[in-house]
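S.K.: no letters, just coordinates:
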């Protein structure tokens, strides 16, 4: 009778499968688990409206009064979860979720079935194959494993639809489930495979240098690497330093899987290129939310190599990094050594956050370039300030009138200002060059 009943159940299931194939010919077929039913087989079909299946959520319920075990299912399609399939369900017991890593797609399904005769308990657990790699079972409680079945999508295809069947045998209160996947060619939705996230859809600015740490984590989640978000937060990685990351940094933060690191670096490169292209197309300056401190406003000497340990600490504090000032003081970092600092030496000093180390190194480079440019500008002012070169008509003669002298000095001043020199630059030169001061109409009293 058991064999006849099972054959009857399989015939019912086979008829349902054949009818479904008239509509869609790419179903894998059921997994091969024992299946029979005294009642009408319950069937549910779920399809991803676009893209492919990337995750599975399963909940298990049990009616202890009737010894009936029930399961219901939910699919993740791309980055969005579907609704529950609507299989008969009540008396929730447990729930498990599994998502393919790195936005991979489901290419196979394996199910193991358990049966405990005492209490008529029927339990199932599920395992996904993601992009050809079998993952671990979800961890649903399976008692006394009896059977296992699996199916894989044909080569070059991925699952985009799911069918579940439920049968019930009254004698023994046996709850039977079967499953199959529908697979289609990956080429049909090639654009959906690990493409770079849309910044507009994520609500992120095109100028990545303006991103906060939370913005970087939002982008990381969109890549399917959200598990590493806490490490990015702890290391204070915001938009103005994220492009400085190396693969070694990712490994230091716990991204141990080589595939994850390579994927992240590839996406980061594409993000950098698209940011530069956006800036060039709109002629927009890529500025950061953090700016380099103005050393003159802080009252610091322009010659940074002369800074004391205290003055270096003032500059570090103005970077928005007061927590590391003591580290600089403890290691006696002065102006004549701070430009030799690199990320490794900062790490040895105890600057733990990767983002802070990268930011300090970047700011030191920017400060060096800024001060070097300022020095060159000062030298240019001194060169331009030669009496025979500053006056358009040559040096004034003793026979020139006071009006002519004033006109010549005004021309000199206007010429310097038109070349981009500020009054502060000109006054700085005048202090060390009395002859220039005289040419500009300033006497020994300092007044004009």
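M.R.: Structure's in. What do you need? Model, not experiment: these values are computed from the prediction. Numbers count the residues shown, from 1 in each chain.

S.K.: alpha carbons only for contacts and neighbour counts from here, please
M.R.: OK.

S.K.: where's the residue most central in space within the chain, which helix or strand?
M.R.: Nearest to the mean C-alpha position of the chain, by Cα atoms, centre = their mean, lies residue 220 at 2.6 Å. Per DSSP states H and E, residue 220 falls inside helix 213-222.

S.K.: other SSEs contacting whatever helix or strand comes next after that helix?
M.R.: Of the helices and strands lying after helix 213-222 in sequence (DSSP H and E), the nearest is helix 229-234. Counting contacts by 3 or more Cα pairs under 8 Å, 6 or more residues apart in numbering; DSSP states H and E, helix 229-234 packs against helix 213-222.

S.K.: list the buried ones in the helix or strand containing residue 61?
M.R.: Taking DSSP H and E as the definition, one finds residue 61 inside strand 53-63. Within strand 53-63, the residues that count as buried by 16 or more other Cα atoms under 10 Å are 53-62.

S.K.: for stretch 160-170, same thing?
M.R.: Under 16+ other Cα under 10 Å, the buried positions of stretch 160-170 are 160-169.

S.K.: make TSV out of those and add secondary structure and distance to residue 111.
M.R.: Converted to TSV, the buried residues of stretch 160-170 look like this (DSSP: H, G, I helix; E, B strand; the rest coil; distance: Cα to Cα, whole Å):
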residue	secondary structure	distance to residue 111
160	strand	18
161	strand	17
162	strand	14
163	strand	13
164	strand	12
165	strand	13
166	strand	14
167	strand	16
168	strand	18
169	strand	20
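
S.K.: would you mind giving these as JSON lines with distance to residue 435 added?
M.R.: Below are the buried residues of stretch 160-170 laid out as JSON lines (distance: Cα to Cα, whole Å):
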{"residue": "160", "distance to residue 435": "83"}
{"residue": "161", "distance to residue 435": "87"}
{"residue": "162", "distance to residue 435": "89"}
{"residue": "163", "distance to residue 435": "93"}
{"residue": "164", "distance to residue 435": "94"}
{"residue": "165", "distance to residue 435": "98"}
{"residue": "166", "distance to residue 435": "100"}
{"residue": "167", "distance to residue 435": "104"}
{"residue": "168", "distance to residue 435": "106"}
{"residue": "169", "distance to residue 435": "109"}
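
S.K.: so which of those residues is the closest to residue 424?
M.R.: Distance to residue 424 across the buried residues of stretch 160-170 (Cα to Cα) is lowest for residue 160, with 68.6 Å.

S.K.: how about that closest one, nearest residue that isn't a chain neighbour?
M.R.: Leaving out its chain neighbours, the residue that sits closest to residue 160 by Cα to Cα, 6 or more residues apart in numbering is residue 52, at 4.3 Å.

S.K.: use this one as the comparison:
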């Protein structure tokens, strides 16, 4: 009966230590007159950053089978191990860079003709709801969601599957595991205390020397000169990838992976801190176009107009390269970091700065940034 099934699920959810913060079942319709399948997936460290879902349909038995795997930081777990066959589709969603899962929404569909049960899934990444995966879906019946408390991220997922013979119903329920960002920070080796180092809490404001102090505290001080040479500072350090780190002198795999993990934790910390202050983070705001005498439609800009923006953000030394390579407004938004490198911009930090400003400009002119934030509310490189 439904009551006995809820008891089974409650018992299954309690078979974890008390300090494990499971958010509770989503509340989707669930029943089974056969043994409930229950599987758990968990990240050994850090938070979930993506999900992969595969769907199988057995026509003879009218079974609708789903299985799941999680992305933890940069690595995928194995499949959960739910019974599965006859794959129909496989979908993946990953959170944007440096973001992690903080919630999940599931919608359930049912078509009585053919006894078909379908589900689709949506993640919340660092407080921002994404779109549904786009699984095959029809006959929506209900949807339910769960979110981690403020200051926490999801590090695990439980999946329950029940089957009802009458109508060949495959029913699923889910439970998210959340843990605090502070707890995760404490688990990372050697994370230095910014206050003890005399560094600003707003890491976006760090200059090259302050970033060097942080590197030194990590035991990576020998690499600080490379960061200085490449103009990498607090505003661009979070844009670094493993390929960039190779350019910056990280020859050891362990050091690169260690540094990327610490960057993720540092980013989590500043996001949590800014949220507690009620302010919005920003790195490289676009200079006021009207004051520069520029059109608000960058695709109409000449090379000279593009150079005005470069000069306004302190990158005037590259104006000749943009003129030489005829980079004007109609190609500006197609410009990649690889293009910048080909043009002769060798410094990693400068390439990242240009790419970030172009992206910010694109979001601004296409109306993706709807919320207007006044200057005192905005944490950025040019302010405290």
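M.R.: Done, it's in. What you are looking at is a predicted structure, and each value in this text was computed from that prediction instead of being measured.

S.K.: quick TM-score on the pair, please.
M.R.: The TM-score (TM-score structural alignment, normalised by the length of the second structure) is 0.56; 253 aligned residues with a Cα RMSD of 4.3 Å.

S.K.: quick one on the thing from earlier: of the buried residues of stretch 160-170 of the first structure, just say which sits nearest to residue 5 of the first structure.
M.R.: Checking those against residue 5 of the first structure by Cα to Cα gives residue 169 as the nearest, at 8.9 Å.

S.K.: which parts of the stretch 201-350 of the first structure are helices?
M.R.: With helices called from DSSP state H, counting those that start in this stretch, the stretch 201-350 of the first structure shows them at 213-222, 229-234, 239-242, 247-252, 258-282, 309-318, 325-330, 335-338, 343-349.

S.K.: any idea which of those is most buried?
M.R.: Stretch with highest mean neighbour count among the helices of the stretch 201-350 of the first structure: helix 239-242 (a mean of 22; mean count of other Cα atoms under 10 Å).

S.K.: how far apart are that helix and its match in the second structure?
M.R.: For helix 239-242 of the first structure, the mean deviation from the second structure after alignment is 3.8 Å (mean Cα distance after the TM-score superposition for the first structure).

S.K.: now do that helix: distance to the chain's middle.
M.R.: 11 Å (Cα atoms, centre = their mean, to the nearest Å).

S.K.: which residue packs closest to residue 50 of the first structure, ignoring adjacent ones?
M.R.: residue 77 is the one closest to residue 50 of the first structure (Cα to Cα, 6+ apart), at 7.5 Å.

S.K.: could you identify the helix or strand that succeeds the helix or strand harbouring residue 405 of the first structure?
M.R.: Using DSSP H and E, residue 405 of the first structure sits within helix 402-418. Sequence-wise, the next helix or strand downstream of helix 402-418 of the first structure (DSSP H and E) is helix 423-432.

S.K.: what segments of the stretch 51-200 of the second structure are strands?
M.R.: 63-72, 75-76, 87-94, 101-111, 116-125, 128-129, 140-147, 152-164, 169-180 (DSSP state E, counting those that start in this stretch).

S.K.: go on, the stretch 251-384 of the second structure?
M.R.: 280-281, 378-379.

S.K.: point out the most buried one among the ones you listed.
M.R.: Among those, highest average neighbours (mean count of other Cα under 10 Å) belong to strand 378-379, with a mean of 18.

S.K.: show the contacting residues for the closest residue to residue 20 of the second structure other than its chain neighbours.
M.R.: With sequence-adjacent residues excluded and distances taken as Cα to Cα, 6+ apart, residue 20 of the second structure is closest to residue 177, at 7.2 Å. Contacts for residue 177 of the second structure (Cα atoms under 8 Å, 6 or more residues apart in numbering) come out as 20-23, 154-158.

S.K.: to which residue of the first structure is residue 177 of the second structure aligned?
M.R.: Here residue 177 of the second structure is matched to residue 182 in the first structure, going by TM-score structural alignment.

S.K.: give me the distance between the equivalent of the residue nearest to residue 50 of the first structure over in the second structure and residue 347 of the second structure.
M.R.: Aligned against the second structure by TM-score structural alignment, residue 77 of the first structure finds its counterpart in residue 72. Computed as Cα to Cα, to the nearest Å, the residue 72 of the second structure to residue 347 of the second structure distance reads 31 Å.

S.K.: then residue 57 of the second structure?
M.R.: 52 Å.

S.K.: check residue 106 of the second structure too.
M.R.: 45 Å.

S.K.: just to revisit the earlier point, in this structure the residue nearest to residue 160 of the first structure contacts residue 105, no?
M.R.: Yes. Counting by Cα atoms under 8 Å, residue 52 of the first structure does reach residue 105; the two are 6.2 Å apart.

S.K.: shared neighbours of those two, anything?
M.R.: 158-159.

S.K.: quick one: what's aligned to residue 98 of the second structure in the first structure?
M.R.: By TM-score structural alignment, residue 98 of the second structure lines up with residue 103.

S.K.: actually residue 108 of the second structure, not the one I wrote
M.R.: Structural alignment (TM-score structural alignment) places residue 108 of the second structure against residue 113 in the first structure.

S.K.: please work out how many residues are found near that match.
M.R.: 21 (other Cα atoms under 10 Å).

S.K.: need the contact list for the spatially closest residue to it that is not a sequence neighbour.
M.R.: Spatially, and ignoring its direct neighbours in sequence, residue 113 of the first structure is nearest to residue 124 (4.6 Å; Cα to Cα, 6+ apart). Listed by Cα under 8 Å, 6+ apart, the contact set of residue 124 of the first structure reads 111-114, 140-142.

S.K.: equivalent range in the second structure for stretch 26-42 of the first structure?
M.R.: Taking TM-score structural alignment, stretch 26-42 of the first structure hits residues 21-37 over in the second structure.

S.K.: burial check on the nearest residue to residue 122 of the second structure once chain neighbours are set aside, number of neighbours?
M.R.: In space, and not counting its chain neighbours, residue 122 of the second structure is closest to residue 132: 4.4 Å by Cα to Cα, 6+ apart. Neighbour count of residue 132 of the second structure, defined by other Cα under 10 Å: 14.

S.K.: counterpart of residue 132 of the second structure over in the first structure?
M.R.: Superposed on the first structure with TM-score structural alignment, residue 132 of the second structure falls opposite residue 137.

S.K.: now its match: how far from residue 29 of the first structure?
M.R.: Residue 137 of the first structure is 21 Å from residue 29 of the first structure, by Cα to Cα.

S.K.: residue 115 of the first structure too?
M.R.: For residue 115 of the first structure, the distance to residue 29 of the first structure (Cα to Cα) stands at 23 Å.

S.K.: again with residue 161 of the first structure
M.R.: Going from residue 161 of the first structure to residue 29 of the first structure by Cα to Cα gives 12 Å.
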